[in-house]
Structures are given as C-alpha cells and as structure tokens.
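Colleague: Attaching a predicted model along with its sequence, questions to come.
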Amino acid sequence: MDIHWALIINFAIALLAIVNPIEKIPLWVEASKDEKFTFQWSLAALVILSCACILLFFLWLGKGLLLKLNIDLASFKIGGGLILLQFGFSMMKGTAVDVSQTLSQEKEKFSEKLLKRYQQIFIPIGVPVIAGPGAITTMIIYGHQSQNWLDGLLLSVTVILVLVLLLLTLVSGGLIVKVTGTLPLQLISRVFGLILIAISVQFMVEGLTTVFPAWVS
C-alpha cells in the first residue's frame, strides 16, 4: 500500500499555516494571564483536546458529509479556497483573531474555575480561531483526497502533532513574549498568511480546472 507523501507534507504545511501557533501566543497570554502554570497547562490541554476531536471528526467523516449533501470535491475546493483566501488576508492584516470577552476573576475551586474559563475562551480561541472554517475546510478537502486508510492515519497523526506543537507553544507563550516581544511574532504570522493565500489559490485553481476543463485544454 503506497503512502502519498506529497499529500501528507502539503497537508502539514497547510494546517500549520492555518493553526499558526505563533499567532496564537499574544491571544493566549491575554486569555490566561494572572493564572498559575498548572492552570494554564490544564486549560490549554482542554482546549486543544476539544479542537482535536472536531478536526478529526471532519477529517474522517467530511467526505461522507459531502456525499450526503451532494456536493462534489471540485465545488468544495472553490468554496473552501475562498474561505482560506479570506483567512489568509486577515492574517496578513493581523485581524485573524480577536478576544473581546471579559474573564471572571472570582476565587473558585480549581475544577470549577477551569471549566468556567474553558467555557469563556473556547469561543473564540477554540472555535473559530483554531478549529475554524479554514481548518475544517482543510480537513474535508485532504480527507477526501486520501486514497487509503494509511493516508488517513498519517493525516490524523499530522493533526495531532500540529496540535501538540500548538499546546507547547501556548503554555510557553508568556516566556516567548518576554524574550522576543510581539514584533517578531507578528512578522512570522504575516509569512504564514502569505503561505495560506498561495494554498487557497491552488485549491481554487484545481476546483475550477475540474469544473471548466476546457480552460486547460
């Protein structure tokens, strides 16, 4: 059984550009400020685990959803490419993430406080910032393109590895900001936005080529 490494590598680059751990650092520092490291670690793990469940669901079952809705892959690539394109431009402008909710500062038990803080920040940090339209679109498109169960397994492993990287980045976010400041993080985020724009254009070109084959004949 062949492993389609080009598919796996392209998927990893696309997902890394969308999840963009560097971009999440200032957002996470703001959302988890004034909390102890144990609390920050538990909160980050809970958010990442929830996002992993959402993304893996669409990776494995997204193809079936398309079939149920009678949507072909070419059409989804065009629509999904437009979503990714918009997200890429928002990353270039630095407006991809926003937290406007006020977090409670009341003294509570660890588990109660953890659950309450999780409910406060999962939207928008979990959805739509991490497991948002761009990431879900990527799951469905690449899940549809996987040609055997081994490809699907490696795609799943890639999702987990990227989210583990995000988890480690979040819990060390405060230290990273102190060392680097915010400017280098913003520059890296812009680069990821440019990569995502290129990937989204490729998706749309592939979809339009399928829908309008005469364009390439």
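Modeller: On my side now, so go ahead.

Colleague: CA atoms for contacts and neighbours, from now on please.
Modeller: OK.

Colleague: buried residues in stretch 143-163?
Modeller: By neighbour count on 16 or more other CA atoms under 10 Å, the buried set for stretch 143-163 is 143-144, 146, 151-152, 154-156, 158-160, 162-163.

Colleague: which among these gets closest to residue 18?
Modeller: residue 162 (10.4 Å; CA to CA).

Colleague: hold the first one in mind and look at this next one:
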Amino acid sequence: MTLPGWHDFLATFVPLFVAMDVIGVLPLYLALTEGLPVTRKHRIIWQALLTASGIGIGFVLVGQGVFRLLGVTVADFQIGGGLILLTFAMLDLLQSEKARRRPSPTMGVVPIGTPLIVGPAVLTTLVMLVDLHGYVITLISLLANLIISSSLLPALCSSNLSKIALPCSR
C-alpha cells in the first residue's frame, strides 16, 4: 500500500473546492444575515461549517454503504438532490420578502451548512472520489476544503466585501 501523493490530493481537492463553491455561497450568506450583529454572523458561520463537516465526514464513511443497502445509485442521488434544490428555489421565489428575511436560530444548519456548503454536488463528488481515490485522501481533501472555508468565510465577511456583494445578492 502506497501513501497518496500530491497528484491524488489535487485530484480530490479541486473537485471538492469547486463543488463547495464557498465564494458563491458568500452573497447568499450575506443576504440571509443582513442586519444581524457580527457575533451572530460568526456563530452562524461556525454552525454551518460544523454541520458541513459532520455531514461530509459521515457521508464519506457510510454513504456508499447506505446507498448499497437502499439500492440507490449516484444518478438517483443526483436527481433527488436536484429536486431538493429546486424546492428550495421555488420556496425562495414564492415567499414574501418579509418572510424570507426572518433569521432562524438554525440558519447555519439549513440552508447554509446544507444544502449550500455541503449539498448534493459535494455529496455526489465525495461518493465518486471515494470510489476513485479511497477514503483517506478523500477525507484529507474534504478537511482541507473545510479548513479553507473556515478561514475564508469569516475573513471575507469581516471585510468591506458585504458592501459590494450584498447589492449583487438582491
């Protein structure tokens, strides 16, 4: 058994980085947390990242087994995930502006932690990467992406970026 090298790491890290799209989540996060105190915003970030970590690591470890047990294929999961995202999008379109702006105590779990940070794209990517590269390198890449996210989100949110990104998210 050989240890994974940089090539394997990059082959797993890059697809996960693209699937997580932390920079793409930022305008949505800023819109959802507009008007909240900075301490609450940081608490939501950590709640989202802990949720994303738990779901991602759990999915790497037991995802394939659960899929086999239930007879679900990756394609089935992709379709189901797409339907969930479609439902969230439809609810977002149909809800009034006032109802949408109410901050929830679990906002960091749903919708930010999942499905925005670790959603169907990340979970499907994790299943495929475990098949191609194994558990160890996939977990290392997932953790590296989550560490980058835990550094990037608070840094971007504490800067003046909200003045630029927030008008774009409306």
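Modeller: Thanks, I have the structure now. Just so it is clear, the model here is predicted, and its values are computed rather than measured.

Colleague: quick revisit: quick one: which of the buried residues of stretch 143-163 of the first structure is nearest to residue 42 of the first structure?
Modeller: Nearest to residue 42 of the first structure out of these is residue 163 (CA to CA; 14.6 Å).

Colleague: Give the full set of residues in contact with the closest one.
Modeller: For residue 163 of the first structure, the contacting residues are 48, 52, by CA atoms under 8 Å, 6 or more residues apart in numbering.

Colleague: Give me the distance between the closest residue to residue 4 of the first structure other than its chain neighbours and residue 60 of the first structure.
Modeller: In this structure, residue 4 of the first structure finds its nearest non-sequential neighbour in residue 151, 6.7 Å apart by CA to CA, 6 or more residues apart in numbering. According to CA to CA, to the nearest Å, residue 151 of the first structure and residue 60 of the first structure sit 11 Å apart.

Colleague: before we move on, back to that, in strands, which of the buried residues of stretch 143-163 of the first structure fall?
Modeller: Among those, none falls in strands (DSSP state E).

Colleague: How far away from the center of its chain is the lengthiest helix in the first structure?
Modeller: Longest helix in the first structure by number of residues, with DSSP state H as the criterion: helix 37-68. From the chain centre to the centre of helix 37-68 of the first structure is a distance of 10 Å (CA atoms, centre = their mean, to the nearest Å).

Colleague: Now it on the second structure. Mean distance?
Modeller: After superposition onto the second structure, helix 37-68 of the first structure sits on average 1.4 Å from its aligned residues (mean CA distance after the TM-score superposition for the first structure).

Colleague: Return the list of helices and strands in contact with that helix.
Modeller: Where contact means 3 or more CA pairs under 8 Å, 6 or more residues apart in numbering; DSSP states H and E, helix 37-68 of the first structure is packed against helix 110-121, helix 133-145, helix 149-171.

Colleague: JSON lines for those, including distance to residue 67 of the first structure?
Modeller: Shown next, in JSON lines, are those (distance: least, CA to CA, whole Å):
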{"stretch": "helix 110-121", "distance to residue 67 of the first structure": "33"}
{"stretch": "helix 133-145", "distance to residue 67 of the first structure": "10"}
{"stretch": "helix 149-171", "distance to residue 67 of the first structure": "18"}
